[in-house]
Structures are given as C-alpha cells and as structure tokens.
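**Student:** Structure for this input, please:
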Amino acid sequence: MTPSKIEQATIETATDLKSIAQSPPVRDLSRLSLPEIDAVVEVTSQIIPAGNIPGMILNGLTRLSGQRLPQQTVQKHITALFSALDFLFDQVTSGAVLVAPAAVIWGYQNLLKLAGKDPESAFPEGIWQFYVDYALREDTARHVIETHGFETLLQQHHIRLSELDRLTAWVMAAISVLHQYDALLEIEWRERTATAILRELTRSLPNAARYARLYREWEIQRPYRRGAEAANYDYPDYRRIKFQHFLQDAMRSLPADLRAEWQRRMNEAERDLPAYQRQMSILAYLEPGQYGETRIPYNFEQAHVGLILRGNYYLLPVCAPESDQPLNAETVRAQLAALLALPAAQPAPLADLARIKRSALPNLFRKLSPAVVEELARLRFAPILINADTRPSHLPLTELRQAERGIGSHALTIF
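**Tutor:** Just a heads-up that it's a prediction; the model follows:
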C-alpha cells in the first residue's frame, strides 16, 4: 500500500465534495445543518476516497427533482463509485483489492442525505437486497442446498427405490415447488407479518413476553408435510389452515379493540405482499455485470426443471403440453426413463465456468461461439437444478459445492 496516495485521494475527495456540499443549491436542498454537512463530508471522503466522483454525483443529484431516484440512475452512480475506487486501488497496490460494497453503499447513502434525497427510496427492495447482488455474488453457498434427508428417510423405513423412481420423486418435488412458489411466499409473508404486528401491539400487556416469542412458537410446530387429514389440500393451504388455528388460539384472550387494530394493520400491510412476491420470486436469473448482478424476471411458461445426470444437463418441462397444470408423475417418469436409456455420452462440464469470477463472464461470453452462448442461456430458465450424481456425504461442503451446478445465474442447485 502507498498511504500517501490514499491520503491524497481522501483530501481531494473532501475538498471537492465540501465545495459542492456547501454551495447554495445543495444547502437549500439538504436537511442537514452546516456542521452536519461538514461531518458527513469528512467521513464520506474517508470511506470512499474516489476523487471528484462523489462531488460529481452530488452535483448531479441536486439537479434531479423529487425525493425518489430512477433505479438506472442509482445503478449508474454506484458503478461510478466502484470504478473510481478500483482505479485508485490499482494505482496504490501491487495486487487486486476488493472494494467493499458495504462501504460504497454507505457512502452513497451519505451523498443522498447531502442532496436532501430519501436514502430508502433509492433502494426500494431494501439495502440488504442491493448488498446481496453486489457482495455475495462469488459465494459458493449462495445457490446450493446439500441434502441427504430423502435417502436417509428411505433407509430408515427400509424402502428401496430404483434410480428411476428416485429421480421421478425429485423432479416431481421441484415441479410442485415451482407451481406453488407464490403461495409458499404468501404464507411465509403472512406468518412473519401477522406475528410481528401482534408483537408490536402487545408490548404493553402483562403477557407481552409470550407474544414476543410467538413466531418462535410457530416455528417449532409449523408443519413441513401434510398430515393424514389433509388429503384435500395442497401443502400451502394446509400450512395456512394450521397457522390460522395457531393464531386464533393465541389471540383468543386479547381485547376486541386490539384484535380489530391487528386486522386493520394486516389489511394495510397486505398491499406490500405483491411486491414481496415479485422480489422473492424464484423465476428470475442473474445477469452478471462488472460490479454486481441484475435480476431478470421471466414468465412461468418459460420455466423448466434442470437435471444434471452423469455430467450432462437436461431441461424438463414443468407443465403439461398446452396447459398451465403440473406435469403428471407418469409423464415425468417416462421422460426420465428415456434419459436413463440413452447411451453414455461425453459429459458437458460447466464447473470451470462456475468458478470464474462473475465479473469476467460477460467478456468470456463474447469469445464463445453463438451456439454455446445460446445453450448456456437456456439454463437461465431452470430456476432449480437437481444434480442427480450423488457424492459421498462425508465430503466437506466446499468440495461438494464444486460439482456441476450450472454457472451461477439460476436460483438454486440441489445436491
């Protein structure tokens, strides 16, 4: 490191930023006092010593009307800060230095405060979502679930299934999840929101401690499979009914006016449910950029279940032909039987691509043949990949996760 250059960049950032922050246009817009402006400028220049870029962004923010910023503008500003810091660290270090996304986001929030903008509105899906798209993109655990539960349960009950039947069970489970995903998100949202509102409303009651741990109580008894009495319900409906009974028991002794207020707040919160479902939808793929990921949603009709079998990738439909209904088990079993009957083929490994830094993928794709790029693009529409090539359970997680798992643009891989 060359501290003098870092210090010089910090001083330049502070000087430039202060001259703009103390100008009449910014003073008129900012809700901060002059001492507060100076304090924010000082700490921002230390966290993001990006030369004149923070000042340019602040100057641009003052020209934008209203409190809310277009998302394209936010992305442009964040990218400019990353780029400037990258350039600085390239000048003062002999090796690559990772620019901390948290520092950039925090610094940008300070610029928004200086400009009198609403920091929260710049991140409508929450700062945590923005951080995930920037900071956790290289995490090998981000897209994977390792499980031995199904096989263990079969062994415990002395049930022997053929490879075909095991694969059919897994694919049908994935198809079912995709068809029920919005309903699963809805009940998850309802459980958390209902108990959170109740916890807030009962804080002053003598038995407030009970309601403070209500969600934990529900977690302990929440069903993860349908009971024998649930033949006429799917899992989301069954879980919803169980939660309603749980909540009714918990609220039975509460005053009527408190229950009415709880219902009013629930009705008001319900407006946020569609946005929650959109944000948390599994029907989206990640488009890698230089510094972060962009989530691209797609329609349910485009979705497939991906199967990794003997090192090769296959895409299976999730709906019956010309229908929005789930594919039935008999059809899935027949499709899988046809795959298993295929002669052994040369594996098409993608594990090396999954190990490449996400920021390098756009340039790499430009060097690949159009046919290869098209095949890789098709994988983006498989929100769930099932790696059916089992591996020993004693392997460490880091090694398990190095197996075939797509290239990291889809939502989930199951090992």
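
**Student:** C-alpha from now on. contacts and neighbour counts both.
**Tutor:** Fine.

**Student:** for stretch 358-372, how far is the first residue from the last?
**Tutor:** 18 Å (C-alpha to C-alpha, to the nearest Å).

**Student:** Name the surrounding residues that touch it.
**Tutor:** Contacts of stretch 358-372 from elsewhere in the structure, counted by C-alpha atoms under 8 Å, 6 or more residues apart in numbering, are 137, 138, 288, 289, 290, 291, 292, 373.

**Student:** So for the fourth one, what's the nearest residue that isn't a sequence neighbour?
**Tutor:** The one in question is residue 289. Nearest residue to residue 289 in three dimensions, chain neighbours excluded: residue 359, at 5.7 Å (C-alpha to C-alpha, 6 or more residues apart in numbering).

**Student:** Now do the SS call for the one you found.
**Tutor:** Under DSSP: H, G, I helix; E, B strand; the rest coil, residue 359 falls in the helix class.

**Student:** ok so, going back, which of the contacts of stretch 358-372 are buried?
**Tutor:** For the contacts of stretch 358-372, a burial check counting by 16 or more other C-alpha atoms under 10 Å picks out 137, 138, 288, 289, 290, 291, 292.

**Student:** from what I can see the last one touches residue 137, true?
**Tutor:** Yes - using C-alpha atoms under 8 Å, residue 292 is in contact with residue 137, at 7.4 Å.

**Student:** other SSEs contacting the helix ranked longest in the chain?
**Tutor:** Assignment by DSSP state H gives helix 163-201 as the longest helix of the chain. In terms of contacts (3 or more C-alpha pairs under 8 Å, 6 or more residues apart in numbering; DSSP states H and E), helix 163-201 is packed against helix 208-212, helix 214-221, helix 235-251, helix 256-269, helix 273-280, strand 304-309, helix 329-340, strand 384-387.

**Student:** Summarise which helices and strands the shortest one is packed against.
**Tutor:** Spelled out, it's strand 384-387. helix 163-201, strand 304-309, strand 412-414.

**Student:** Second chain to compare with the first, below:
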Amino acid sequence: MNEASETPRQALERSRQATIKAFRQVDDSTLVRLTRLTLPEIRAIQREVAQVLPAGNLPAFVLSGLVKLKGRRVSGEQAQRDVATLLRGISLLPQSLYGVFVAGPAAVLYAYQKLLQLSGKDLDSAFPQGTWQFYLQFGLREDTARHACETLGFHRDISTSADPLLEASAWLCAALEMLYSYDDLLAVDWCERVTLRLVLEEAARAEIGRRSPFATLIQDWNQARPYHGPPDDVDYFAHRRRVFQDFLREPLDTLPQAAREHFRRRRQACFAEELPAYQEQMSILAALVPDRYHEQKAPIPLWRAAVAFVWQGRTYLLPACQRDEKGSPLCYPSPGDETPVPLYALPDGTLCTADHCPLVVDRSGHVYCQEDGRRLGDLCPPTPEMVRGWVAAVFSARDLGPAPGLDLLLVESPRSLQPRLREQLPEATRAELDALRRAPIFLNWDVQSRQQPLAHIRRARRGIGDHALTIFRTDRGVVFDQSHVFFDGMWGMAVAEVMTGRAMCWRHRLLGQPKPPVLGMPVPLALNVTPEFESLAQAECYPGEAAAESGGVDMKALACLRRWLRQRGASLTVNDVLILYRFFHARWYRPSQEVRQAVADFGRRANTPAAREALQSIEETWARFQETNPALLIPMDASNISPRERVFPTTFRNPLTEIEQKYAAAQARHQAYRNSSSPGDWDAFDRARRELLAYLKAFGELLDALKAVTMRGESFNTASIRLLAHLPNSMQHLLDQVPQRIGILNEVLKGNEVFSNGGRVAPGSSLTRFISAKDDGETKALVWGVLTDDQDRMQISLRDFRPFVPPLLALGERTLVDLLAEDYLQSYVRGFNRFVADLGVLVAQEA
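**Tutor:** Modelled structure (predicted):
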C-alpha cells in the first residue's frame, strides 16, 4: 500500500510492526540469559512495548544500550537520558499517527520499564526515589499539574479590624519559618507514618492486628494528629512529638515484649537508612529547571533562598537569611550570642569564613566546618521587626504603573519551550529570573474574591513555574497552590494547615507591637521583555480551563443511605457512592435549557471556521460522553505504606454495567408495589431489590479489593474478597476486572478522568476546598476534587479540559465554557442527591 494513501490506523499498525521487527535484531539468547524469561514471555513484552510506543527502531536501540551495560543496576541519570531519547524520538513520529495515538510521558516511561525488564535490569536502581517521583518530573510539569486547597483558619482567628501590615508580616514570618523547619516537618510526619506501619506489622505477626487498638490505629491518629501548636506557642514539633508518644503508649504496651523489641530495632534501621533520602526527595528548597522533556530539581542553598512577595502586581524578594550591609550572610555562633560572623561565597558556590575555611550549610540553616564537621552556628531568618519594616516599605512604595506580564506569559507557556523562551530575554531579565527561581514560596498579597473557584483564584500571579508553593490571599481565606513535583494532595493539605496555624501564631506574637520603622525601599523585579519573546510566548500560551464548584451534596441523606445499606449487607464508603453515581451521571447527563440556549446563541455568532469547529466539538463531546463508561484515575495516598512512593494511582471503570438496569427494574417494581400493595408485587419488588443489593455489595467489595491490591502492591487473590458466595453467574466476569498487579504508569495511561477525594479533614482543621491536578497528557478530560470539612460539609470541584474548552477560550468565550462546566457539575450534584434519596427509599422499604 502507498504510505501516502494509508489511514492513520494503518500507519499506526505499520509502525508497530516495524517496532517488533527491530526488536528481532537484539539477540534472543542474550535476553533469555539476562532475564531468565522464556522466549514467548520476551515476545509478549516486545509486543506490549510496540503497542504503547510504536516508534520504529528506537525502543530496540535503547534496549541494545541497556543490554550492553554491565551489572543489573541502572543509574537514575542513565534512566533520565534513556527516557529523554525515547521522548525525542516520539517527537519525530509521522503526524498521521497523532489522531489515533498519543505517546505522552506515561506511555514512554511505561515502555522504558518494560525495556528494563527485557534487559534484566533492576527497576529500583533506575528510579531511586520511586516510579511516581520519576514520572512527576516528566509527566506533571505544566501549570495545570498543580493542585490547590484553601484554609479559613487565619481569617476566622481575626477578631479585630483588618491590619494588612500585621497580616502580611505574619504570613511572611510563617513562610520564612517553613523554609528553615521543612526538614523537621518532613521528619515528624515520616516518623509517625513509618512507626505506625511497623507497629501494625508487628501486631499482624503476633496475630492481634484485628484487635483494639490496632484495627483503627491509623484512623485514630489521623483524628488526633495536631496541626497547630498549643496557645502558649511552645515549639510545634516538640508538641507534636509529645502527642504522638502519648498516643503510641497503648499500642506498644499491647504488643508482646519480643514484638516491641523487634519493632524498635526495625524503626532504628529505617530512620538511619530511609529518612535522610526522603527529606532530600521532598525538600522544597529546590528549583525546577525545565528541559525539553523533563524537570531537573536543582537544590537551593538556604543562604541564597528568598520568599517572593507580590503586591500590586509586582514581585519583591525578601532574603531568607540575615545579611550584613555588604550582602554577606550572617552566622550566629550560639543562641544568645549577638555577634554574628559574616560568611563569604567561594567560586564554587559554597560558603567559607573570613579565613577561607570551607563550610557546609544544611537545609535547616546549621553551619558546619567542612573539614572536621564542627558546628559553627546557624543562619537566621530576618527578625519579625525586620519583616514588618520591609513590608511597610513595600506598602509605601510609589505606584510604578502597569505591572509587567513576563511572569504570566512564562507560567502559561509549555515547559518544554522554557529554555528557548528565556533565551529571548535581556541578560538583566535572565538574572532576575535566576533570583526568582531561588524563591520556593510565593506570597501573592493582592486580594481576590473567595467567590471564585479555586482554579480561577490560582491563575493570578504565581511565579514562573519553577517553585514549589504559591499562597494567595482572598477576602475570607488563603489558597495554597502546589507543584505536584513537591506535594501530593494529602501532604499539600497537611502543609497548608500547619502553615495556617503558624501564621496565626505569628499574628498573635506581632499583635500590639509598635509601628516598625520603614526600611530602605525594596526594589521590585523589572522583568523586562523583548518583542521577540512576547510574540513567541503569546503564540504558545495555554488558554486555560473551565472550572466549577458545588457544596450542595446532602450529607445527612447520604449518611442515612449508607446506614441502611449496611443493614442490608452492602457496605459502601462515601467515595464508593460518589464513584458509582459518576457512572450513572455520565450516561444520564443532558444539558440544561440554559446551556442549550447559550450554545444556540454561540452557534448564531459562530461565523468563522474555528467557531464552527468549536460548536461541533461541543455536540460531539456531549454525545460521546453519554456513551462512555468513565475510566477514573483514583490517586491513593501511599504515605502510610511507603512515604517515598507518595501516591499509588489506580484506574477504575465500572465493570457492573448491568447495575443501571437492575436499579431501573427495582424502581419499576417498587412503583408497581406502591400502586397496588399486593403480595405478588411485593415479592417481585423484593426479588429485584435483592438483585440490586447484590450488585451494590459486589461494587463495594470490588473497590475494596482494588484498593487492597493498589495499596499493598501485591497479587490479587480471589479468596481475599468475599464475592463468590453471593454473585449471580452473570457477574462472575467481575473477578476478571481486578488486575493481578498494579503498575503506576499503566494506570495513568488508562484513566480519562481524575477522581481525587481528600476525605473528611481532621477535627479543628480549617481546610474547606481542594482541586486536584491534571497530568500533561491529553487523555484526562475532567478532574474531580472532593473534600469534606470538619463540619461535615462536602465541597466538589471540577476542572474541565474537555476538547471544546481550549478552542472556545481562544475565541474569548470564557463565560460559555464556565457555564458548560457549571452545568455539568451541578447536574452531577443534583442527580447525586436524587439518586441517594431514591436508592434510600428502595433500600429502606418495608412490606
């Protein structure tokens, strides 16, 4: 067949066959010797690679290189080079393939893991910080890959009239404190999670794991964990460690003596071997350095770090440590010694004393002599008085006119283009960007309305995409926008609550202090651009997303339904019911009359080819979604199993599609019984209800089993879920839907929506809202975020990336895309409440 006349699918198949053919050039006997796999197993893996990465001879080329490496270990640097090679090759694929195949970072990394397997290499050595961390730096780079949450505690704590200077100073002090103490926060959280895991493992070995207090140990600590210090403002970490020690006393006393001793030996070994590496992996004292294909994490020495402060659209940098009048960082030899010693920078970027003694400064600011390890003192953040004076100077600065747009252009441009874009900038601007990337925390103090969705609030000035955390102020709360490279959802919310508590403490400490003297006038970053940069960046800027939020879930009705289901033998969690209804909603959704009218109005003004294509995309997307059984990517917090792994993602697509018919049949039988009240109609309804309940029970147990496989990383054992006793023959295929083993990258590939539920926050927490992140691939159309506050109010967020969103935004149709997202979410919430009420009637009905 002529290549010019073949269809995209034919071209894809030809490319896959070429990939398989290239694999045949690698010696089979060598692969068998290195892997101890059989030849059929090797062929199956080669076909799998060709399926996900049909890149001609490129996979075989990388495989040949791996085969030539001596030993089983592959360095992380080698893995990065190999993956970059594969990504570079993917960019050369014929454009005709892109209609039927999208090879994003997850597909490439998945294929690379298979190549490691084919070459007999050790996967752990290639991904020393875990597969998820490696994937994040390739596949969650863009601005949409950040998630956000909101706390209200600081504003609730303000009983007096607002004092902008006091409040900004409190948050800056909290941010500076976080830079110095972040390793301590990581350590205390890691120690709690690892300790509880080891205790539970010892209890299981002693065959007492199902007894109290072990059966609910993690849940109990989640409720007891303090995110704020006591009112007397003692050291927060000392307070938290003391609370944990008190909590741990009962479970340790319950363990047999031998188990306690074994636990202590294992914990000591874990602390020595694993904690330092985890702190390095998770530290926010690092900048993301964009390459064409991935992000490098470049450590930021604390003495060079800063906190960025945005005021009236302009960005100021507050150094993280005290300096003398010449700009040298100051080392304080001991607590109470008021005579600091200036330190000096060596050509290699390290510090030394005045007599050229090389120094080492750790992430907490402790200063050591490099030669003998002797501690010389500590770096210190600016004093509260210095911070207040600095803020007062910023607030009193004259109006400098319109703020520069460079930061917004950069943060909304693809990360792969960043090196090229930044090369277009003046040398002075590049120097400013180098200083800006040394600010791990941005504090945007330009107030925004809390009435907006989080996804809109976070699009204000937020740096250039190289840093870990941005904090936004609203009129009633504080929003934390977090890079997925540094934060996963649960950890990000924990950090947000801790920082809120620390800001509250700083506010109380600063309250009533005399007005500070205004220091020398801080100079904002100019961030000048060139016309070449502007034209290139504006052409590449991502247009954005649609977003909506709702707090309308009827939690009382949901609690009643779950209680009635338990009485009937079907145990479903809150998240189970939400996921179940997402299956119904995808099929049942019909646009509201308001949306239909808005789309019709758009159609009348769609007088360009781009507008007509956008209109067609709306109709096609509606039709396709009604025929789709959503594949939900569900991120599960891995920190209680292995903090290093961070997240275990799993994909769930409802295999019990017959449940819709069973639900409709039970409703029809119930209505017939209500109309007649005859014994025959009752019997028919009862049979229909029993069958529906069997499906609901199976649905809940399937999700339980999937969670167990995902969280433990173990093979699925049909005996481990209690399905066989009550499943009808028509449902036996359900067992085939549970994977034998969860692979992180395979799960990311399969999902077309993200469904992330942060659960119910701890008592006393002021967290209220949460939005999840979207990976950089093109398959995730919707991103759901769910959070329930400590007053049992559920907030659901939706980030909408359906195909019609970018073209509509490019046409200036922001109001329409947000209306489309709002309608979809509100229909989900209204329908969910109806579903819960109607199902509750069916379940609770008595004869």
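
**Student:** number of nearby residues for the residue nearest to residue 289 of structure 1?
**Tutor:** Each residue near residue 359 of structure 1 was counted by other C-alpha atoms under 10 Å, and the total is 16.

**Student:** again, but for the one 5 residues further on
**Tutor:** A total of 12 residues lie near residue 364 of structure 1 under the criterion other C-alpha under 10 Å.

**Student:** which residues in the stretch 351-500 of structure 2 form helices?
**Tutor:** In the stretch 351-500 of structure 2, the segments counted as helices under DSSP state H, counting those that start in this stretch are 384-395, 406-411, 418-423, 427-436, 454-457, 489-510.

**Student:** related to what we said a few turns ago, how about the longest helix of structure 1: buried residues?
**Tutor:** 164, 166-172, 174-179, 181-187, 189-191, 193-199, 201.

**Student:** and what of stretch 258-270 of structure 1?
**Tutor:** In stretch 258-270 of structure 1, counting by 16+ other C-alpha under 10 Å, buried: 259, 262, 266, 270.

**Student:** Not counting its neighbours along the chain, what's nearest the third one?
**Tutor:** Nearest non-adjacent residue to residue 266 of structure 1, counting by C-alpha to C-alpha, 6+ apart: residue 194, 6.8 Å away.

**Student:** Give me the distance between that neighbour and residue 167 of structure 1.
**Tutor:** From residue 194 of structure 1 across to residue 167 of structure 1, the span is 38 Å (C-alpha to C-alpha).

**Student:** How about the contacts made by residue 410 of structure 2?
**Tutor:** Per C-alpha under 8 Å, 6+ apart, neighbours of residue 410 of structure 2: 418, 464, 465, 537.

**Student:** farthest-separated two in those residues?
**Tutor:** 465 and 537 (14.4 Å; C-alpha to C-alpha).

**Student:** who's more crowded, those two?
**Tutor:** Shown here are residue 465 of structure 2 and residue 537; by other C-alpha under 10 Å, residue 465 has more neighbours (26 against 23).

**Student:** Just tell me what that one corresponds to in structure 1.
**Tutor:** Aligned by TM-score structural alignment, residue 465 of structure 2 pairs with residue 408 of structure 1.

**Student:** What's the local residue count around the closest residue to that match other than its chain neighbours?
**Tutor:** Nearest non-adjacent residue to residue 408 of structure 1, counting by C-alpha to C-alpha, 6+ apart: residue 354, 6.1 Å away. Residues within reach of residue 354 of structure 1, counting by other C-alpha under 10 Å, total 20.

**Student:** OK, contacts around the counterpart of residue 354 of structure 1 in structure 2?
**Tutor:** Alignment note: residue 354 of structure 1 maps to residue 411 in structure 2; criterion TM-score structural alignment. Contacts for residue 411 of structure 2 were tallied using C-alpha under 8 Å, 6+ apart; they are 143, 462, 463, 464, 465.

**Student:** looking at structure 1, which of those still make contact?
**Tutor:** Cross-checking those against structure 1 gives 462, 463, 464, 465 as conserved contacts, using both residues aligned by TM-score structural alignment, their matches' C-alpha atoms under 8 Å.

**Student:** Report the contact partners of the nearest residue to the second one once chain neighbours are set aside.
**Tutor:** The spatial neighbour of residue 463 of structure 2 that comes closest, neighbours along the chain excluded (C-alpha to C-alpha, 6+ apart), is residue 407 at 5.8 Å. With contacts defined as C-alpha under 8 Å, 6+ apart, the neighbours of residue 407 of structure 2 are 461, 462, 463, 464, 527.

**Student:** Adding neighbour count, write those out as a markdown table.
**Tutor:** As requested, the contacts of residue 407 of structure 2 are exported to a markdown table (neighbours: other C-alpha atoms under 10 Å):
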| residue | neighbour count |
| --- | --- |
| 461 | 23 |
| 462 | 25 |
| 463 | 28 |
| 464 | 20 |
| 527 | 20 |
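
**Student:** Sort out for me which of the residues you listed are in strands.
**Tutor:** Secondary structure from DSSP state E places none of these in strands.

**Student:** hang on, the earlier thing: in JSON lines: the contacts of stretch 358-372 of structure 1, plus distance to residue 65 of structure 1.
**Tutor:** Converted to JSON lines, the contacts of stretch 358-372 of structure 1 look like this (distance: C-alpha to C-alpha, whole Å):
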{"residue": "137", "distance to residue 65 of structure 1": "33"}
{"residue": "138", "distance to residue 65 of structure 1": "36"}
{"residue": "288", "distance to residue 65 of structure 1": "31"}
{"residue": "289", "distance to residue 65 of structure 1": "28"}
{"residue": "290", "distance to residue 65 of structure 1": "29"}
{"residue": "291", "distance to residue 65 of structure 1": "27"}
{"residue": "292", "distance to residue 65 of structure 1": "27"}
{"residue": "373", "distance to residue 65 of structure 1": "41"}
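
**Student:** just the helices in the stretch 651-800 of structure 2 please.
**Tutor:** Under DSSP H, counting those that start in this stretch, the stretch 651-800 of structure 2 gives helices at 659-676, 679-712, 744-750.

**Student:** Which among the ones you listed is found nearest to residue 321 of structure 2?
**Tutor:** The nearest among the helices of the stretch 651-800 of structure 2, by C-alpha to C-alpha, is helix 744-750 at 40.1 Å.
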